[in-house]
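Engineer: What shape does this take:
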Amino acid sequence: LGFTAGFSASLIFVPFQATVQVHTPVHMTGRVFGVLNSVMTTATIIGPLLGGWIATIIGVVPTFTITASLLVLVALIGFLTKRKVERGNADVSTSKQRTPEATTS
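Structural biologist: All right, here's what the predicted structure looks like:
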């Protein structure tokens, strides 16, 4: 069960981090990854605490039902947003990104 959960998490975290690296300008990389790591750490701490508190108040089964419903809602919002963003990027020209150290003068 732990292996399956870890493997499933890697299917989310690895593509997300790779996408952020590709789409982040070089001069903003530190700021972007600093914010992302802060948000992920905060979610890692607050998630179990909030889940335990909610399960204590309303029960375990309603907590799982609410969590599953919210997960489906977030997935649908993400899917619709992704389609909208990809449609907007169709008109943008692409260029090769380089680091300042890699360019020759």
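Engineer: Could you use CA atoms for every contact and neighbour count after this?
Structural biologist: Fine.
Engineer: How about the contacts made by the residue nearest the centre of the chain?
Structural biologist: Nearest to the geometric centre of the chain sits Phe16, at 5.7 Å (CA atoms, centre = their mean). Contacts for Phe16 (CA atoms under 8 Å, 6 or more residues apart in numbering) come out as none.
Engineer: Let's see this one next, to set against the first:
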Amino acid sequence: MRFSKHPIHPQDKTSALASIKEGFLFMKQTPLLLTGLFTACFVLFILQIGDSQAIILIRSFPGAPPELAGWCMAVSGAGMLLTAAIVGKRRISSYLLYFTLGACLLGIATGCVPFLGGLGIVGTALFIFAFFIMGAAFGLVHIPFQILVQTSVPVDYSGRVFGAIQSMTTLASILGMAGGGVLAELIGVSLAFLICGCLLIAAGLTTLIGKKMAESRRYFVTESNKGAQR
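Structural biologist: Down below sits the predicted model:
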């Protein structure tokens, strides 16, 4: 058995952790980046809960076709691809607006799916469409956030910032898959979807309120500067 000539030493792990910490410190100095990171992680967390518990929710629907879960996963990916194609061609004037819209749309779709089971064929079609909206909504948050990072982070910090982002999104994904089962076991899968949807809408509205407050503060600062110059 052959071993690497360059074994990993404890200081290498410390260096990696220090690099991630520096990435977080850089984002802390840019509130928009930090807001985008937490929004993207929260959206990913909820999406993983939805994906992991979709099969259990479908089983509670009377007469649901067995291939419904596969269709939902497929249209969710299609929604994200469609969003990527559209957002990639547009000039983003307000990242917070994309974050708000994505979180609210995902919240509405997530909160509605438990109520579509008893509506027959129409309910099945709406259930599939809801997962399409989930994928598209995730893209509305994730893709503008990636664009924001690529355009606002200096090259010297890009590795550290992307390392910090990767660690957070991986953690959110793992917690979403693991926590979805625990949450569904404690309160039921339908109520879990409803609560997650409400939390996402609240997060989106909070981001919108923060955007309005920042714009208002910027307006008053500009007006006060104009008054001082007169």
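Engineer: which position in structure 2 aligns with the residue nearest to the centre of structure 1?
Structural biologist: Alignment note (TM-score structural alignment): Phe16 of structure 1 maps to Phe145 of structure 2.
Engineer: Can you tell me the element its match falls in?
Structural biologist: helix 120-152 (DSSP states H and E).
Engineer: What is the longest helix that structure 2 contains packed up against?
Structural biologist: Of all segments of type helix in structure 2, defined using DSSP state H, the longest is helix 189-229. Judged by 3 or more CA pairs under 8 Å, 6 or more residues apart in numbering; DSSP states H and E, the packing partners of helix 189-229 of structure 2 are helix 31-59, helix 95-112, helix 155-187.
Engineer: Can I get these in CSV including mean neighbour count and distance to Phe220 of structure 2?
Structural biologist: Compiled in CSV, those are given as follows (neighbours: other CA atoms under 10 Å; distance: least, CA to CA, whole Å):
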stretch, mean neighbour count, distance to Phe220 of structure 2
helix 31-59, 21, 19
helix 95-112, 24, 20
helix 155-187, 17, 32
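Engineer: so which of those helices gets nearest Thr207 of structure 2?
Structural biologist: helix 95-112 (5.9 Å; CA to CA).
Engineer: could you check the angle helix 189-229 makes with the closest one?
Structural biologist: 160 degrees (axes from the mean of the first three to the mean of the last three CA atoms, to 10 degrees).
Engineer: which part of structure 1 lines up with helix 95-112 of structure 2?
Structural biologist: Using TM-score structural alignment, helix 95-112 of structure 2 finds no match anywhere in structure 1.
Engineer: what's the offset of that helix from the middle of its chain?
Structural biologist: Centroid separation for helix 95-112 of structure 2 versus its chain: 9 Å, with CA atoms, centre = their mean, to the nearest Å.
Engineer: that older thread, and the helix holding Phe145 of structure 2, how far from the chain's centre?
Structural biologist: 9 Å.
Engineer: next one: stretch 80-95 of structure 1
Structural biologist: The answer for stretch 80-95 of structure 1 is 18 Å, by CA atoms, centre = their mean.
Engineer: With stretch 55-62 of structure 1 instead?
Structural biologist: 27 Å.
Engineer: Now do the contacts for the aligned residue in structure 2 for Val32 of structure 1.
Structural biologist: In structure 2, the residue matched to Val32 of structure 1 (TM-score structural alignment) is Val161. Counting by CA under 8 Å, 6+ apart, Val161 of structure 2 touches 20, 22-24, 26-27, 153.
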